[in-house]
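Visitor: Sequence first, predicted coordinates after that:
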Amino acid sequence: FEGVACVAFHPRFPENRKYYVKYHVRNQGSHFSPVIVERQATPDLLHDAGVPSRRVLQIHQNTDLHWGGMIAFGPDGYLYIGAGDAGPQEDPEGHGQDLKVLNGSILRIDVDRQDGGRPYAIPELNPFRYAAPPIRPEIWASGFRNPWRFSFDPATGDLWVADIGQNLFEEVSIARAGENHGWNVYEGFMKFSEQHRRDGEKYTPPVFSYRREYGVSVTGGYVYRGRRNPSYQGAYLFGDFESKRLWALTQADRQLIKVRQIGESPQRIASFGLDHDGELLLVGYEGTIYRLELDGSDFHTVPMLQARVNLLRNGLPAAARVSITGRDDLPYAPDAVPLRKTAAGESYFYADRVFEAKVPRGRSRLTFHGGLETIPQAAVIDAGADTELTVRLQSWIDLAERGWYSGDSHVHLHTGGPISVTVADALVAASAEGVNFVNLCVSNVEGDDIRDSELITGKPHPASTDRHLLVFGEEMRSMIYGHMQFFGITKLVEPQYTGFDNTPFSVDFPANYQMAAEAVRQGAVVTYAHPMFTGQPFPFDDDLARPNGAARELPIDAILGVAHAVDIMSYNSDEPLSTELWYKLLNCGIKLAACVGTDALLDRSTDPPGGDRVYVKIAGPFSMESWLAGLKSGRTFVTNGPVPLLEVNGQGAGETIRLPSAGKVQVAATVESYVPFDQVELIVNGEVVVHTAVPAEGTSGVKLARVAVELPIERSSWIALRVRGPADRQVFDG
């Protein structure tokens, strides 16, 4: 079998040894279609008998999307089949509303009989059993997008269907014969499209729907009818594949009574199962089967208290990145505030000045972060009533006082993600992370969907403050030549992308130079994004036509003067490989500034902006112009924690020292850090010439290391300072 999705055992399996497998086969083209076959077990019921399969049903489709997944025998003895809408995204052909195709429906067939030339029969009470062709009589209920898992309540016979959503909502429904559950006219409770609405059609809403900030792919479970925890009796337990959250809900007449999160899975949730006692099992995507232990919880009683937290810095209201973990080890956030998650799995939200959150009564842990220059704070709420707390954020260093201002070249505001954000939210994030300059990149999402281009003005957005500048720039994306960020452009440089299939700019033309030159004409500074990826052959793939976002054209554009910097650090790149590429370009005499672009997405759960960052030494007051001038001149350092400062003959980063002949230079390096580091290296022309191991003792608090040496210089050279350290929970992209 290829791509097995589900197995169902015949109700009389001990006698007839029949079981059914849903898997995928290739069509005559390149796409897969779901197939259901009948197999037979050996007499001891422990192995497959090895006899040929009997093909029961194939559901043809023309994309590799939304196959559905579940098959199960109902209490009536018939086989129920979950069929997805077969794509493409958003179901433009309206399969979910088309009774002439099997897609987008729950099907019901009788595998014990055959009629009408089919290898199965149509149950007498199927709602479309006697409908005129071409309506498909197999359809039992319609209007589904991708019903990956469904189950029957053994006590009531209700069919619970978890349907994976499109852009905004996941949904849980109780389906009944002949009903239309709405897709793609509705997504969850909200209208989605009028294109395939039928006059007079009645649409059945879900019991429960949740926004994608809580998860992006619902996995259906079971109604609890076990004995170990009576408080869950009759509650439907389910989860989300991606967020790994587990919920339980109760309903009456398909109206939601109560829903609460009851846990989080160690692995992404692929499926659920039941043991012989009706207790739930969870199938992890990585291959582990877990038993849900409900003994220590009570579904009906979760006493909550209100926590009010005031955030201050230097006695003034401040913003912060906050994590709250309740006594149940679950994350919490204020109402209507999106809960995000880092790549390491830590949940967080942004708060400005003051916030209120409901947390379980008892001990809750809170952490507060203010970016690389701020000392992380921790607090514990252990109270039996509503409480108030004031947190005073403290900096361990203030680099702006020394003329260094931080920035992130690559942050996206709107990418079609599930979190609703505005420019004001971007300002809160920048303030909370202590990032002074944020380049909010306009780019296509997928295809020709370009967002926020009207906000490009060549000036800081009016929401900016004197300490935090939000400037809309551009990420120019070529699938062959690499991605670039433009700082300070006055209007969108077009084409904004090249080489994206099925778009107006599907060809790999023009080369990046044309767009970079136009950006420079507008007065922009240009940097190349995520120049090298993990596992990528150095410097580039042999197959130059294979799509790749690496900086393939960077050397040429730098030589031609239209690329000024390169992002040495990014959440999406390999820093050692990217640094090696930079070293090679410097060795060729190409002076490129070191920059950073995290590629953080503010409308999705990612690591935060500024977890990696570039610091720029500016001349005069902080402004967009002074920051970009400092970046272009190379007065920068990049970091995700330590602060490395380098002087050669009294000159700082980005400066040029002219010697009359070969000789020696005085090098002074200082490293300050609140996170651990254990190595300090001086690099000359790509080679380590000084390596200093830093003792691990006394790693708490601020750590300081100094290196002062005299280096011989015999030819044209460049000198850099590099700091390394161990992984640390405070460090992103480490």
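Guide: Okay, I see it. Numbers count the residues shown, from 1 in each chain.
Visitor: For the rest of this, base every contact and every neighbour count on C-alpha atoms.
Guide: Fine.
Visitor: can you confirm T579 is in a helix?
Guide: Yes - the assignment for T579, made by DSSP: H, G, I helix; E, B strand; the rest coil, places it in a helix.
Visitor: tally of neighbours for it?
Guide: 19 (other C-alpha atoms under 10 Å).
Visitor: residues touching it, list them.
Guide: T579 makes contact with I568, according to C-alpha atoms under 8 Å, 6 or more residues apart in numbering.
Visitor: Same check on P644?
Guide: 637, 669-672, 721-723.
Visitor: State the three-state secondary structure for it.
Guide: Applying three-state DSSP: P644 is strand.
Visitor: ok so, going back, if you rank the contacts of P644 by neighbours, which is first?
Guide: When neighbours are taken as other C-alpha under 10 Å, the top entry among the contacts of P644 is F637 (27 neighbours).
Visitor: Please identify the helix or strand for it.
Guide: Element membership for F637 (DSSP states H and E) is strand 636-639.
Visitor: A619 now?
Guide: Using DSSP H and E, A619 sits in no helix or strand.
Visitor: one step back: now tabulate the contacts of P644 in TSV and tack on distance to R361 and secondary structure.
Guide: Listed next are the contacts of P644 as TSV, based on distance: C-alpha to C-alpha, whole Å; DSSP: H, G, I helix; E, B strand; the rest coil:
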residue	distance to R361	secondary structure
F637	46	strand
A669	51	strand
T670	47	strand
V671	44	strand
E672	41	strand
L721	50	strand
R722	47	strand
V723	44	strand
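Visitor: and of those, the nearest to A318?
Guide: E672 (24.5 Å; C-alpha to C-alpha).
Visitor: hold the first one in mind and look at this next one:
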Amino acid sequence: MSKLIGVVVDAETGQRVESRVRVLAPNGMFAHPTDAILKVGPGAPFFYSDGSFEVELGKGPVQITVERGTEYEPATVPVQMPSRGVKTVEIALRRWAVLGAIGWHPGNTHIHYDEKETRPDDRLALDPRVEDLRMTAVSILKRRELDYATNRYAPGFLTEFSSAHHYVQSGEESRHNSQPWSPGYGHIMLLNLRNVVDPLSRGVLVDSYDPDYPPLSYACDDAHRQGGIVIWCHNGQGMEAPVAAALGKLDAFNLFDPGWNDAEYDIYYRMLNAGFRLPASTGSDWFISSANRVYASTGAAFDYADWLGALQAGRTFITNGPA
């Protein structure tokens, strides 16, 4: 066996950068470091890199693919591995766009880690950087007694995961389903909170006897009273969405979340046609399994409060790649 050492850098600055990496071994199988954080979700497998990685491989041709966010060009590098020894490869990622320079900054408003995630802190330390997000929001939610990994984070600013370039917060998804996997009133994302808005869920998401009460509009009011913002999730699914929009309870509207579902715009366009000019937003839902992001225009310097204000004012666009 031989060892592949990879170093990922920004082509312009030469600085190491976090990225997602796919290594295909000589047998064509995905290979990764034994302690790697792996991508969760559909599509090609990747592992996360903090700027360097090491993989044990056999002799033969190897293919390395490296990606970072959506403003860098993916890089694919072929490598011929020896039977023994060490092979070191530097992969330089080139930016094709620098939207921050013209005032547009990306965020993901909807992320959870499920009950099977064993290293949420390690994943959350990498997620915003690998995806090159300025604003990242994980959130608390309730489904019966499942112990979702991101429920450990209290609402508000998460200092330990944030930096001058990456603002990470914990919010809340307040929900009602009519059946275990069918939205009833719907789901809303509450961000910029100081405290949990109770109840987290109502009805069958709690247990078979929990009442279908209170409506989500009450949660919108509770969030607004503490300075929070309200985003309707999942393309407007849920019978309360048009009611909440008509009552002025919503600050934005998440489209194509989760990322593995087909995009649905029918409800959004009906709301626009009815005069409800809801700003477009998006997220990925379970883990970061897609490139979904919402860009908000705040000027060249990123400021979280300005970013939220731009989202509420509708100075946004949503994308999973094209800019």
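Guide: Done, it's in. Bear in mind that the values here come from a model prediction, so they are computed numbers and not experimental data.
Visitor: any chance of the contacts of P644 of the first structure in a markdown table, plus distance to E475 of the first structure?
Guide: Formatted as a markdown table, these follow (distance: C-alpha to C-alpha, whole Å):
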| residue | distance to E475 of the first structure |
| --- | --- |
| F637 | 22 |
| A669 | 34 |
| T670 | 34 |
| V671 | 32 |
| E672 | 33 |
| L721 | 29 |
| R722 | 28 |
| V723 | 29 |
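Visitor: circling back to that earlier point, packing partners for the strand holding F637 of the first structure?
Guide: For strand 636-639 of the first structure, the elements it packs on are strand 565-569, strand 593-596, strand 613-617, judged by 3 or more C-alpha pairs under 8 Å, 6 or more residues apart in numbering; DSSP states H and E.
Visitor: The same query, at a cut-off of 10 Å, please.
Guide: strand 404-412, strand 565-569, strand 593-596, strand 613-617, strand 643-648, strand 719-724 (3 or more C-alpha pairs under 10 Å, 6 or more residues apart in numbering; DSSP states H and E).
Visitor: once aligned to the second structure, how far is that strand on average?
Guide: After superposition onto the second structure, strand 636-639 of the first structure sits on average 0.6 Å from its aligned residues (mean C-alpha distance after the TM-score superposition for the first structure).
Visitor: what's in contact with that strand?
Guide: 372, 404-407, 567-569, 593-596, 610-618, 630-631, 643-646, 652-654, 720-723, 731 (C-alpha atoms under 10 Å, 6 or more residues apart in numbering).
Visitor: What residue in the first structure is paired with G227 of the second structure?
Guide: Per TM-score structural alignment, the equivalent position to G227 of the second structure in the first structure is G523.
Visitor: Where does that match sit: helix, strand or coil?
Guide: Following three-state DSSP, the label given to G523 of the first structure is coil.
Visitor: measure it to R635 of the first structure for me?
Guide: 19 Å (C-alpha to C-alpha, to the nearest Å).
Visitor: same thing with Y348 of the first structure?
Guide: For Y348 of the first structure, the distance to R635 of the first structure - C-alpha to C-alpha - is 33 Å.
Visitor: Check V723 of the first structure too.
Guide: 18 Å.
Visitor: all helices for the second structure, in order.
Guide: Per DSSP state H, the second structure carries helices over the ranges 120-130, 216-225, 241-246, 266-273, 304-313.
Visitor: Give the aligned equivalent of F256 of the second structure in the first structure.
Guide: Using TM-score structural alignment, F256 of the second structure pairs with M569 in the first structure.
Visitor: Not including adjacent chain positions, what is the nearest residue to its match?
Guide: The shortest distance from M569 of the first structure to any non-neighbouring residue, by C-alpha to C-alpha, 6 or more residues apart in numbering, is to V596 (5.1 Å).
Visitor: before we move on, back to that, neighbour count: Y348 and R635 of the first structure, which is higher?
Guide: Neighbour totals were compared for Y348 of the first structure and R635, and Y348 leads with 25 against 20 (other C-alpha under 10 Å).
Visitor: That one: what's it in contact with?
Guide: 321-325, 331-333, 338-342, 367-369, 605, 607-608.
Visitor: at 6 Å what do you get?
Guide: Residues counted as contacts of Y348 of the first structure (C-alpha atoms under 6 Å, 6 or more residues apart in numbering) are 322-323, 339-341.
Visitor: That one and L305 of the first structure: what is the separation?
Guide: For Y348 of the first structure, the distance to L305 of the first structure - C-alpha to C-alpha - is 19 Å.
Visitor: Repeat that for A383 of the first structure.
Guide: Computed as C-alpha to C-alpha, the A383 of the first structure to L305 of the first structure distance reads 8 Å.
Visitor: More neighbours: those two, which one.
Guide: A count of neighbours by other C-alpha under 10 Å puts L305 above the other of A383 of the first structure and L305, at 17 against 14.
Visitor: Give the aligned equivalent of that one in the second structure.
Guide: Match for L305 of the first structure (TM-score structural alignment): S2.
Visitor: Make sure its match is actually in contact with G60.
Guide: No - the pair S2 of the second structure / G60 is not scored as a contact, 10.2 Å apart, by C-alpha atoms under 6 Å.
Visitor: And K59 of the second structure, what's its match in the first structure?
Guide: Aligned partner of K59 of the second structure by TM-score structural alignment: R361.
Visitor: Over to N108 of the second structure?
Guide: Using TM-score structural alignment, the partner of N108 of the second structure in the first structure is D408.
Visitor: Tell me, how many residues neighbour its match?
Guide: Neighbour count for D408 of the first structure, taken as other C-alpha under 10 Å: 27.
Visitor: how about it, what does it touch?
Guide: By C-alpha under 6 Å, 6+ apart, D408 of the first structure lies in contact with 438, 596-597, 610, 613.
Visitor: got a winner among these for most neighbours?
Guide: That'd be G610 among the contacts of D408 of the first structure, by other C-alpha under 10 Å, with 33 neighbours.
Visitor: Could you dump the contacts of D408 of the first structure into CSV and include distance to V689 of the first structure?
Guide: Output for those, formatted as CSV (distance: C-alpha to C-alpha, whole Å):
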residue, distance to V689 of the first structure
V438, 35
V596, 25
G597, 29
G610, 30
R613, 26
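Visitor: surely A600 of the first structure meets V411?
Guide: Yes - using C-alpha under 6 Å, A600 of the first structure is in contact with V411, at 5.0 Å.
Visitor: and the two? which has more neighbours close in?
Guide: Neighbours were counted for A600 of the first structure and for V411 using other C-alpha under 10 Å; V411 has more, 26 against 23.
Visitor: which ones are touching the more buried one?
Guide: V411 of the first structure is in contact with 440-441, 599-600, counting by C-alpha under 6 Å, 6+ apart.
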